[in-house]
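# sequence-free structure coming up:
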């Protein structure tokens, strides 16, 4: 059995796409997943399964959500090993920063530096970003809500791939929740 995190994009935000976490847990259990748990209301679910891969699991869950709740939701599924590796590879001093200052955008597919080549990094200092393995690390000292760089990055990162961001506390919590027992 492999432990995964499902990252749902854009649910329970601003009154739209309401998806109660209890209903999500029931739906995922009905799909045959074990140990389904959710974290916060913003669309993180942890589960174990011995069938499928990240892409097929994400597609299956997205279809089931649309059928059950009547609206489309983008879903990214990642296993514990990936989540841990991405957290450990953080190019910023995460332990020294507040969680609101560091964010990770997960991508459904690899993105190349060329996608972001037109962004002048000096124009957004002290904000910075770095690409990782199907992810982007964003250091925003004033938080995501005030980040000009986040606005620019989001316009570039969403072309042709699913992208969903989490603050550093959530990144670490997903690593913890997907850690295999025993």
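Perfect, thanks for sending it. Everything numeric here is computed off the predicted structure, so don't read it as measured data.

# When you work out contacts or count neighbours from here on, use the C-alpha atoms and nothing else.
OK.

# Give me the distance between the residue lying closest to residue 148 once chain neighbours are set aside and residue 95.
Among residues not flanking residue 148 along the chain, residue 124 sits closest, at 7.1 Å (C-alpha to C-alpha, 6 or more residues apart in numbering). Remark: distance between residue 124 and residue 95 (C-alpha to C-alpha, to the nearest Å) = 23 Å.

# immediately after the longest helix anywhere in the chain, which helix or strand?
Ranked by residue count and defined by DSSP state H, the top helix of the chain is helix 54-69. Sequence-wise, the next helix or strand downstream of helix 54-69 (DSSP states H and E) is strand 75-79.

# show me where this protein has helices.
21-30, 54-69, 80-88, 148-157, 168-178.

# related to what we said a few turns ago, in terms of packing, which of residue 124 and residue 95 has more residues around it?
Each of residue 124 and residue 95 has its neighbours counted (other C-alpha atoms under 10 Å); residue 124 has more, 16 against 8.

# Second structure follows, compare the two:
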């Protein structure tokens, strides 16, 4: 069995939308074992047979639609992939609460990344770099105050994503 983390975007676990007990039950029915939320409610650790994480993303997207009528995007990564999202981020070491890795559903082309950088230049001072199915962003301040939104990023990259700061990702790696 391999330990994975599902990073849900726009999902409230434990609130009014979805209980952890219901989520654990749904994971168990799909043979996704030992499900537990970690750090914040949109991160779920679980065990499953070793397989490419893209297939698990499809499975969890189906599970959320089928069981809960929710269309939440989910990025799934194993421990090595999460560690890479921290260690390969060129902005780590500045104010890490403002440094994020956006876990993407697919690898953008160089042209898509170029469009993002070009279009972004007119709206903000955030620093951007491209990784493996990952966009590295130094927001230089709170992400919520940035003009660089997930909708802006996703439209230009042609890929949905789930953003987490590198401190959160490092804590998840340690927990795994």
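That came in fine, so what should we check first? Keep in mind the model is a prediction, meaning the values are calculated, not measured.

# which residues are in contact with the top strand by length along the second structure?
Longest strand of the second structure, by residue count under DSSP state E: strand 40-48. Residues from elsewhere that reach strand 40-48 of the second structure (C-alpha atoms under 8 Å, 6 or more residues apart in numbering): 1-14, 31-38, 176.

# Now do the residue located most distally from the centre of the second structure against residue 147 of the second structure, distance only.
Largest separation from the mean C-alpha position in the second structure: residue 122, at 25.9 Å (C-alpha atoms, centre = their mean). Residue 122 of the second structure sits 10 Å away from residue 147 of the second structure, going by C-alpha to C-alpha.

# Quick one: map residue 21 of the second structure onto the first structure.
Counting by TM-score structural alignment, residue 21 of the second structure lines up with residue 22 in the first structure.

# Can you get me a residue count around its match?
Residue 22 of the first structure sits with 11 neighbouring residues when counted by other C-alpha under 10 Å.

# ok, and for stretch 48-58 of the second structure, which residues are buried?
Buried positions in stretch 48-58 of the second structure, judged by neighbour count with 16 or more other C-alpha atoms under 10 Å: 53, 56-57.

# Tell me the buried residues in stretch 126-133 of the first structure?
Neighbour-count burial for stretch 126-133 of the first structure, with 16+ other C-alpha under 10 Å as criterion, is recorded at 127-129, 131-132.

# Actually, stretch 23-33 of the second structure.
23-24, 26-27, 32-33.

# tally of neighbours for residue 124 of the second structure?
Going by other C-alpha under 10 Å, the residues that sit close to residue 124 of the second structure add up to 12.

# How many residues are close by the nearest residue to it once chain neighbours are set aside?
Spatial nearest neighbour of residue 124 of the second structure, excluding adjacent residues (C-alpha to C-alpha, 6+ apart): residue 147 at 6.4 Å. Neighbourhood size, residue 147 of the second structure [other C-alpha under 10 Å]: 14.

# and what of residue 88 of the second structure?
By the criterion of other C-alpha under 10 Å, residue 88 of the second structure has 17 neighbours.

# Equivalent analysis for residue 121 of the first structure, please.
Using other C-alpha under 10 Å, residue 121 of the first structure has 14 neighbouring residues.

# Next, the contact list for it, please.
Counting by C-alpha under 8 Å, 6+ apart, residue 121 of the first structure touches residue 128.

# Switch the buried residues of stretch 23-33 of the second structure over to CSV; also include distance to residue 157 of the second structure.
Formatted as CSV, these follow (distance: C-alpha to C-alpha, whole Å):
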residue, distance to residue 157 of the second structure
23, 30
24, 32
26, 31
27, 30
32, 30
33, 33
